[in-house]
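Chemist: Sequence below, structure please.
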Amino acid sequence: MTMRLRALFSRLALTTAASGLALTGLSLPAQAADEVEVPYIGIISPETVTVINGQSKTVKFDLYNLSDVTAENVILTFGSAAKPISADLGFTAPAGCDAGNACAIGDLAPGQRRSVKFTVKPAAAAGAADPAKSIALSTAVGEQPSDETSITVVRTDKGGVDLEVDEIADLKLAHGKSADVPVLVRNSGNKEVAALGLVVMAPYGVTPVLNYRNCEKETEVGGFLCVFNEPLAAGGAFTLPENTPLRVKVQPDAGGPFEYPVYVVAIGLTEKYVFDFTKRNSDAPGKTLTLEAVSSATAEEPEVAEDLNEDDNYAIFSVTVPKSTAETAAVGGAFTGEIGEERTAEVGLRNLGPSGTVPPSMASLQYAHIKLPTGIELMKVDERCLPGTSLTDIDESITDLAQVTDLVCLVVESVPNKGRYLFSLSAEILDVAEHKAGSVTINGGVQDKNKDNNKAALTVKLTSGGSGGGLPITGAPAGLIAGGGAALLAAGFIAFRMARRRRIITVAE
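Modeler: Below you'll find the predicted structure:
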């Protein structure tokens, strides 16, 4: 796989991981009585859009309710008195917006996403020297300002390939069920792409069913790449025919309730990559996934070109899975050794099943509160752990591990049925009169019905022989993303928490 394709897989994996905490809905524990949360409508949009002079370009982006309360009377506005939209961009607001480009979105539930589209069609005579211009976007909930950003429109006379994937409707599937997914790919550019690749990623609990000889699994991050050695002309469109569809299947033990994100991405491929791929999969079994032309255009000689706008090469849709039970139990441990030794304990949770736990989201975030035993000094801490006692009581002021007495450790991926999820802590055993036991308390989330086994002891066990029974320190968990996933999610959670704090209004008594 070329570096560009691998980078694409990695970028989408990181985006999906971050969206688990930032975009899919974290009902944090109830707020204090004197706090009222203000709904926050975030804008997730491309930074730049490249447009061919004289041609119309549809630009899509998403609005998200990033709070855990309903946002009523959401308004999206394009431009402002201070930042008017340049007339030569040929801007057209979505249908239903008023003359001032203010658009009534309606109400958005906690975690709800709403896709929005607008078009631009710059004049054909602009010329290469025309500077880039921006379109300002802002959201408000009632009269309360929320988010703002801008999209820079870059104009070109040269043009190129511009692949787009049409929106895909969300699905609702029961455990073990599957459904076909309609896919439509367009080339809105003015140059042909010689060959097409279709990437499908479902990083959590939904499995793409792509048992075709021209589809290959990228095992590192769980995506599939299907290769079509057919040109897609400028202005043309392809879809997947009914006899060779893309199907998605919910695993029988998938955690729920959850909205599992699925990405479908179109990319242009070089002829060399197609040749290598075909040679590599020449003996693969199964039928061939085919494309069906939706519209036709006269094709010139194949000319490979970079895509003008990679941000609209993908569509994301969700597969909603109903509630399942995942009984979680705390896993305790001990720092075992002599006075003065540095020993390691692994503690956390085990999933007793019968299903996996839901992935982290704003609707459910599992964590462990670890109260350290007395008579130890913390030396090393798992990257998924933060000083504090709960999600709403994280002490960001502590920088010295010696001062830590309590930790909040985040469960940043789904835990499979009968699986364990452990955190590694390393501490020096001190010479004190008493080593009072600590504890590991699990917040099992919405699937955990039995709370009696959610607490276990974390102790110090002194030995006389000096050969303690500590466990080796393990790295970050594999499975969600290769490398850095846990740190990304922990950092994303802190960033979300800080942003959320700024939008909480304290009600005077």
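Chemist: all contacts plus neighbour counts: C-alpha atoms, from now on.
Modeler: Noted.
Chemist: Give me the residues contacting the longest helix that the chain contains.
Modeler: Longest helix of the chain, by residue count under DSSP state H: helix 3-22. Residues from elsewhere that reach helix 3-22 (Cα atoms under 8 Å, 6 or more residues apart in numbering): 66, 203, 221, 223, 261, 359-362, 480-481, 485, 488-489, 492-493, 496.
Chemist: and if we set it to 6 Å?
Modeler: For helix 3-22, contacts defined as Cα atoms under 6 Å, 6 or more residues apart in numbering pick out 360, 361, 362.
Chemist: want to put them side by side, so please do this one too:
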Amino acid sequence: MLKHPTRRWLAGLGVAGALVAASASPAVAAPAADIELYFQDTTLAADSPGKSQALRLFADQPAVLPDVTVRYDYRSLAGKVTLADDGNAQCTAPEAGVLVCAETFEVPLDEVYGEQTEPVLIAPTDKAKLGDSGELKISLQVAGKQRGSYTSRIRIGEGVDLAGGPDSKLSAAPGGSFEAPLTVVNVGEKAVEGVVAFFDLDYSIRTKERFSNCLYVEDHLLACQFDEEIPAGEGRTTTLNYQLGKDTYAPGRQYGNAEFMTYADFEDLFGLREDAGARAAARGTGSAKLTLRDAPQKLRAAAAQTDTDRGNNYTSWNITVTGKNGTDLEAIGDTVEGAAGAVVTATVGFRNNGPATLNYIRGDMSVTYLDVDVPAGTTAVEVPAECAPRSGNGTDWGDFGKPGARAYRCLADTISVAGETSTGDFRLRIDKVVPNAQGTILVNAKCECEGGFRDDLKPANDRALIVVNADSSGGGGGTLPITGTSTGLIVGIGGLLLVAGVGGYLLAKRRRTHFVA
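Modeler: Next up is the predicted model:
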């Protein structure tokens, strides 16, 4: 699918900051817009500075929310935790255990990635004790009207400190195998009773192993839970066996990392899966467990533990992809017909004929740029939200989704899977019947922009026709749209929890319009 060029949605351990909704729809949320809330469960270490958390908002259509106010009710933990503004909101405390924060600016929402409000700092007081737990009740008001609520959990745990092992440089060819070390060190002063490795792997990194203590989505590894205790000052290690998909682009690079976290922190984070509507992960069906070497002690019952320094929890793998494996992007046109005054839909886009998948997710860039020229005698009354008017002076990127132009430049999604198709709808009003009126769609259009694809294997099929009222005598014609399977299972393995800011995989809230795969 196509996407807005300014999307930058990883911000620390939160997610996306400035997501600008681009649509032909009105700027303010329509009354029918369905707004959903999510606030991650939080485990705090006693005697710690606390954690910064933000409310996530989602909508079923692009929208901009004015006059947003969020009310946080933590009276169930009165005297044991405090909440305070940790961003740019205007917050007041009308009563003990209640914080009300008004957003300084409007909040733009995208129906795929959503947006977050200004964060709040949740901190324990000197009265907080291990095992304390309570509810955080959140309510949302938009322009003075109640628009949603959510209940999250806050609990007090024991502070520990995990660190990831050294980074690795590896190499493999498309379809080839490689081994990746996985090492974790307890750099704190207390034993860590169980650890979880949560993986953020590029789409091409696959595994055939199915350990019983790991979670998978098809042939992608999501997380592994280790019940070994790691004493203070000691490290544990294991080895992962990976394989690059045969559709990996080459030469190139693939990246992956693992974040180590306590059981409690993973439980807080993983609770997002179902709320995000992500495709379910399955526990490995194999009889063997993946274990950490030199760890004879096993997990014992204890208070929840939380990591007090998440900045050093990562280990990463940089894989050089050898060999040569390119791809062919083919333009898809359409042929439509109608009488004067009718509005017709031309579905256009491109197909990735393979053999390689294009993956620009980590750079957050469009895999290709498409130029669309509107047929004579017609007016574009509705265009995909990722398309902007194009002229001889360039592209007006500030007018995404603006109708009425004669030519457009469109952005694609950050991944194009081999064998799949991305298309979008142009709604054309026939002002005057012009037999065999022709427009065009060009994939791999030249653009002085980041991203894009310049090494197409078959440039001859980069252009296709958009024909309105084709001449029945045989002139003109276009390529009919090709349907493909959903690319919901794409992107980078961390995306099951993408709104938690760990990666970008399994987008459940897919676009319902615009360019979609």
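Chemist: that older thread, how far out from the middle of the chain is the next helix or strand after the longest helix of structure 1?
Modeler: The helix or strand immediately downstream of helix 3-22 of structure 1 is strand 35-37, counting by DSSP states H and E. Strand 35-37 of structure 1 sits 27 Å away from the centroid of its parent chain (Cα atoms, centre = their mean, to the nearest Å).
Chemist: swap in stretch 457-469 of structure 2?
Modeler: Here the centre of stretch 457-469 of structure 2 is set off from its chain's centre by 31 Å, with Cα atoms, centre = their mean.
Chemist: what do you get for stretch 240-259 of structure 2?
Modeler: 19 Å.
Chemist: if we look at the helix or strand hosting residue 43 of structure 1, which residues are touching it?
Modeler: Counting by DSSP H and E, the element that carries residue 43 of structure 1 is strand 41-44. Strand 41-44 of structure 1 has contacts (Cα under 6 Å, 6+ apart) with 62, 63, 64, 65, 146, 147.
Chemist: Show me what counts as buried in it.
Modeler: Of the residues in strand 41-44 of structure 1, 41, 42, 43 count as buried by neighbour count, 16 or more other Cα atoms under 10 Å.
Chemist: Please identify which of those is nearest to residue 460 of structure 1.
Modeler: Using Cα to Cα, residue 42 comes nearest to residue 460 of structure 1 of those, at 46.7 Å.
Chemist: that older thread, show only the entries of the contacts of helix 3-22 of structure 1 found in strands.
Modeler: In strands, defined here by DSSP state E, there are no members of those.
Chemist: possible to save the residues you listed as a markdown table with distance to residue 396 of structure 1?
Modeler: Formatted as a markdown table, those follow (distance: Cα to Cα, whole Å):
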| residue | distance to residue 396 of structure 1 |
| --- | --- |
| 360 | 21 |
| 361 | 22 |
| 362 | 21 |
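Chemist: among those residues, who's most crowded?
Modeler: The most crowded member of the contacts of helix 3-22 of structure 1 is residue 360, carrying 27 neighbours; neighbours defined as other Cα atoms under 10 Å.
Chemist: quick one: contacts for that residue?
Modeler: Listed by Cα under 6 Å, 6+ apart, the contact set of residue 360 of structure 1 reads 20, 412.
Chemist: And residue 188 of structure 1, how far from residue 107 of structure 1?
Modeler: Distance of residue 188 of structure 1 to residue 107 of structure 1, given as Cα to Cα, to the nearest Å: 33 Å.
Chemist: got it, and residue 409 of structure 1?
Modeler: From residue 409 of structure 1 across to residue 107 of structure 1, the span is 34 Å (Cα to Cα).
Chemist: same check, this time on residue 117 of structure 1
Modeler: 18 Å.
Chemist: just residue 36 of structure 1 next, same as before
Modeler: Distance from residue 36 of structure 1 to residue 107 of structure 1, by Cα to Cα: 18 Å.
Chemist: Over to residue 3 of structure 1?
Modeler: For residue 3 of structure 1, the distance to residue 107 of structure 1 (Cα to Cα) stands at 42 Å.
Chemist: more neighbours, these two?
Modeler: Between residue 3 of structure 1 and residue 107, counting by other Cα under 10 Å, residue 107 is the more crowded of the two (15 against 8).
Chemist: Wait, the more buried one touches residue 75, no?
Modeler: No - at 9.4 Å, residue 107 of structure 1 does not count as touching residue 75 under the criterion of Cα atoms under 6 Å.
Chemist: Quick check: what element follows the longest strand along structure 2 along the chain?
Modeler: For structure 2, the strand with the greatest residue count under DSSP E is strand 145-160. On the C-terminal side of strand 145-160 of structure 2, the nearest following helix or strand under DSSP H and E is strand 162-164.
Chemist: from the chain's centre, how far out does that next one sit?
Modeler: Remark: strand 162-164 of structure 2 is offset 25 Å from the chain centroid, using Cα atoms, centre = their mean.
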